[in-house]
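K.L.:
Can you look at this prediction? I've put the sequence above it.
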Amino acid sequence: MTGTHGRRLVLLGATGSIGTQALDVLTRYPEVARLHGLAVGGSRPEIVADQVLAHRPERVVVSDPDRADAVEATIASACRTAGASIPRIEVGPEAVTDLAGALGAQDVVLNAITGSVGLLPTLAALESGARLALANKESLVVGGHLVTEAAAPGQVLPVDSEHTAIAQALAGVRHDQIDHLVVTASGGPFRGRSRDQLAQVTPEQALAHPTWSMGRVITTNSATLVNKALEVIEACFQFDLPEDRVQVVVHPQSIVHSMVTLVDGSTIAQASPPDMRHAIGWALAHPEKLPGLAAALDFTTAQSWTFEPVDEDTFDAIALARAAHREGGGAMAVYNATNEEAVDAFFAGDLTFLGITALIRAVLEHPERPRAERADGVEGLLAVEAWARRTARTLITSAEL
């Protein structure tokens, strides 16, 4: 590789699925970057301590103040035992945002935080001039125009198998040559089931994804197809296209990660085994390629790839997101915030599986729903999101769904 020596990396969400795989990539390819700092929620202090010993970051941020003492004590003990220096440890969401904005134009921030709390760190990273490897899709879903207007050309690189695939397929393609994008979906664990069959789905069943290993929220979102709905909106902002030019197709094998159809009728697809290290390594090392990063497809054995339409009557999450995106005014912030509340309620036993998208619809259609104008900026979006969370909780406890 060339041109990456001396590059620093800030990793937000270091103990999650993307974060741990990113550090695996960094271990195998230390020439990609040097870990400057990491941010964690704090629920897995032993893993944080292992990461500190393995990569020796200068800064560690714990976003949850209630967990900071346990993380700090675990790190200190591990460092003393290993004879290593203890990194600077900071606490709170503001410290996460500060860490995200601490680097410069030659460096990389990988935002792997889950949820809309990733928006402010995303904006801080863009303001710093650093490359933003973005796994936090909610940044674009909730604050799409804020992010795209703050980003320099090429500054945001997606860390998502679908959007990384599209970006690779678009290499050398002019924007006016794009007819539409095709985002693939595995279909989740409930592909082919009716709404009646979904009525009794349990949290344990929702977490049994057939292809990918992900965290609780993203796995549940994949089961409801909310995750695919968010990816449609993310693609609209990432590639500057309206939602009616972003199609979704079910591809159970998860080999073709997405496609681009051009105005001449040809379609370009990116295919690889389902392994997030492809997307992570692509974003961290771009424009370089990391040799032997992950397994390649084996075309010496017989295999079949199938594609089928999404059953949007049974899984209504995508249609709801399309309508919210067309409406604007912070509707996608409402959609996302309500979904986050709904997933928590589903795991608490306070909401059924079908109740997740029913709640999203109810909050979006609420007669008192406020709007956020573009001039309102981050504060306006956060206010709309806070309203959505309060309203969602009220509807959950009222048992109206």
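P.N.:
That came through, no problem.
K.L.:
hey, let's count contacts and neighbours off CA atoms from now on
P.N.:
Fine.
K.L.:
could you pull out the helices for the stretch 301-401 of the chain?
P.N.:
Here the stretch 301-401 of the chain has its helices, by DSSP state H, counting those that start in this stretch, at 317-327, 331-348, 353-364, 377-398.
K.L.:
out of those helices, which comes closest to Leu9?
P.N.:
Among the helices of the stretch 301-401 of the chain, the nearest to Leu9 by Cα to Cα is helix 377-398 (25.6 Å).
K.L.:
So which elements touch that closest one?
P.N.:
Packed against helix 377-398 by the contact rule (3 or more Cα pairs under 8 Å, 6 or more residues apart in numbering; DSSP states H and E) you find helix 138-150, helix 331-348, helix 353-364.
K.L.:
Give me the buried positions along the longest one.
P.N.:
Going back to what we said before, that points to helix 331-348. Using 16 or more other Cα atoms under 10 Å as the test for burial, helix 331-348 gives 331-343, 345-347.
K.L.:
Can you pull out the residues in contact with stretch 211-218?
P.N.:
With contact meaning Cα atoms under 8 Å, 6 or more residues apart in numbering, stretch 211-218 is reached by 16-17, 114, 186, 207, 219, 227, 253-254, 274, 340, 343.
K.L.:
ok, so of the buried residues of helix 331-348, who is nearest Gln247?
P.N.:
When the buried residues of helix 331-348 are compared for distance to Gln247 (Cα to Cα), Met332 wins out at 18.2 Å.
K.L.:
Check for me that Asp98 belongs to a helix.
P.N.:
Yes: assigned with DSSP: H, G, I helix; E, B strand; the rest coil, Asp98 falls within a helix.
K.L.:
In addition, the following structure is provided for comparison:
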Amino acid sequence: MTPFPSATVAAAEHPAADPGARRRVTLIGSTGSIGTQGLEVIAGAPDRFEVVALSGGSNTDLLARQAVATGAQVLGSATASRDDLAAALAAAASRAGVPTPEPMLFCGPSAAADVAAWEGADVVLNGITGSIGLAPTLAALRAGHLLALANKESLIVGGSLVKQAAAPGQLIPVDSEHSALAQALRSGTAGEVRRLVLTASGGPFRGRSRDELQRVTPAEALAHPTWTMGSVVTTNSASMVNKALEVIEAHLLFDVPLEAIDVVVHPQSVVHSMVEFTDGSTIAQASPPDMRLPIALGLGWPQRVPGAAPACDWTTAATWTFEPLDEIAFPAVRLAKEAARASATHMAVYNAANEEAVQAFHDGLIPFPGIVDTVRAVVEDYDPRAVLGDEELSVDSLAAAEQWARSTAQARWPSGQKGRI
């Protein structure tokens, strides 16, 4: 059993990680939740970080405002044309009363990967949601950048492709749970680790039975009691699929066997995860729920960024509770472990089927438990040899497995979805 790091060894060992240097940062998914919080962290520590490149989604106006505010040298958009992006930059500069910047522009489906590969960065924060984050993850790693990874799907779907691309010290986890594990694992050696314990808030439906979950609405699924996240991640948190993906992510990051990774429900979301050692000691990382802390640690690893987020207030009474996961109502974690053991491409199928099922739930086509029911049915129907033949694991074979999963999932409900969330 190898502790954090294996592919992730302490970033100080990576040649790009000079702990005393001001790090040049590329943000992939800069207009999303992780990206905007990453910009807050960077703005609060100008002596530690500077933004050099940004890639955003459909919110072109926000992307342009970010570029003007940060002076980014490179800008990418998957949805806007070069003319539209240039016009948005001019408008944002005019409103700010500054000259129009002229960054290098990348547009189109490969924009995020192109920006991630740009040579002028030291560290890339990948905050995209979904398996579309795989291309920029691989691009950043192959370019030799440190990768602060918030896009768990790219590691889960890419699996050994991502691990093979990562040099020692190059891959740093940003999910709050995996950041917590990375910190706790500093307390012991590989042979001293007994198990990893990931905490889960339980989401908005904690304590509900499977029958009760049949009647919940999309609005209820998006009402997370602790975290503010995008719609897909928030729905995944409600179904425990997000926690299932995090279990697989921990398995891949830290080379800990799946049977030595457990989940416990902790509604307060203050203890972000724990490591149990062979002598009976458990080391936990605790802080108020605020993604700026793991983002800051991911950007600055192995050094901490002072003032990145508030600390626990020990002058105020508080109670932390822990409950076992109800695997009858929420079977996603057990299903993910089964899929991960089945083949190198089963988790790509799991993730793609879930993305389609989440959309179907929000379109009113299936009930809430139908999300994981769909994932189970698609995973059980998947035969890698029948779908992929003898094709070796590659980006193309993963894409083919995903496309099969999406088509198979969509065939389970009526056509005519109302639109992507």
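P.N.:
Happy to help now that I have it. What you see is a predicted model; the values in this text were computed from it and never measured.
K.L.:
just the helices of the stretch 301-401 of the first structure: most buried one?
P.N.:
Highest mean neighbour count among those (mean count of other Cα atoms under 10 Å): helix 331-348, with a mean of 24.
K.L.:
Report the aligned residue range of the second structure for it.
P.N.:
Aligned by TM-score structural alignment, helix 331-348 of the first structure falls on residues 346-363 of the second structure.
K.L.:
OK, contacts around Glu192 of the second structure?
P.N.:
Contacts for Glu192 of the second structure (Cα under 8 Å, 6+ apart) come out as 277-279.
K.L.:
of those, buried ones?
P.N.:
Buried among the contacts of Glu192 of the second structure (16+ other Cα under 10 Å): Phe277.
K.L.:
tell me which of the contacts of Glu192 of the second structure is nearest to Thr100 of the second structure?
P.N.:
Phe277 (55.6 Å).
K.L.:
quick one: contacts for the counterpart of the closest one in the first structure?
P.N.:
In the superposition onto the first structure, Phe277 of the second structure corresponds to Leu262 when matched by TM-score structural alignment. Going by Cα under 8 Å, 6+ apart, Leu262 of the first structure touches 177-180.
K.L.:
how far away is Leu262 of the first structure from Ile268 of the first structure?
P.N.:
Going from Leu262 of the first structure to Ile268 of the first structure by Cα to Cα, to the nearest Å gives 8 Å.
K.L.:
same deal with Tyr335 of the first structure?
P.N.:
Distance, Tyr335 of the first structure to Ile268 of the first structure, using Cα to Cα: 31 Å.
K.L.:
likewise Leu23 of the first structure?
P.N.:
From Leu23 of the first structure across to Ile268 of the first structure, the span is 31 Å (Cα to Cα).
K.L.:
Mind checking which of these two has more residues around it?
P.N.:
Higher neighbour count among Leu23 of the first structure and Ile268: Leu23, with 20 against 17, using other Cα atoms under 10 Å.
K.L.:
Helices of the stretch 1-150 of the second structure, start to end?
P.N.:
For the stretch 1-150 of the second structure, the helices defined by DSSP H, counting those that start in this stretch occupy 33-44, 60-70, 82-96, 111-117, 134-142.
K.L.:
roughly how far is the third one from the heart of the chain?
P.N.:
On the basis of Cα atoms, centre = their mean, to the nearest Å, the separation between the geometric centre of helix 82-96 of the second structure and that of its chain is 30 Å.
K.L.:
quick one, it and helix 60-70 angle?
P.N.:
Between helix 82-96 of the second structure and helix 60-70, the angle comes out at 60 degrees (axes from the mean of the first three to the mean of the last three Cα atoms, to 10 degrees).
K.L.:
Indicate which one of the helices of the stretch 301-401 of the first structure is closest to Ala125 of the first structure.
P.N.:
helix 377-398 (15.0 Å).
K.L.:
how many neighbours does Ser281 of the second structure have?
P.N.:
Neighbour count of Ser281 of the second structure, defined by other Cα under 10 Å: 11.
K.L.:
Hmm, Ala184 of the second structure is touching Ser281, no?
P.N.:
No: using Cα atoms under 8 Å, Ala184 of the second structure is not in contact with Ser281; the gap is 11.2 Å.
K.L.:
of the contacts of stretch 211-218 of the first structure, closest to His36 of the first structure?
P.N.:
Of all these, His36 of the first structure sits closest to Gly16, with 17.9 Å by Cα to Cα.
K.L.:
got a list of what the most centrally placed residue in the second structure touches?
P.N.:
Centroid-nearest residue in the second structure: Asn151, 2.9 Å away (criterion: Cα atoms, centre = their mean). For Asn151 of the second structure, the contacting residues are 126-130, 133, by Cα under 8 Å, 6+ apart.
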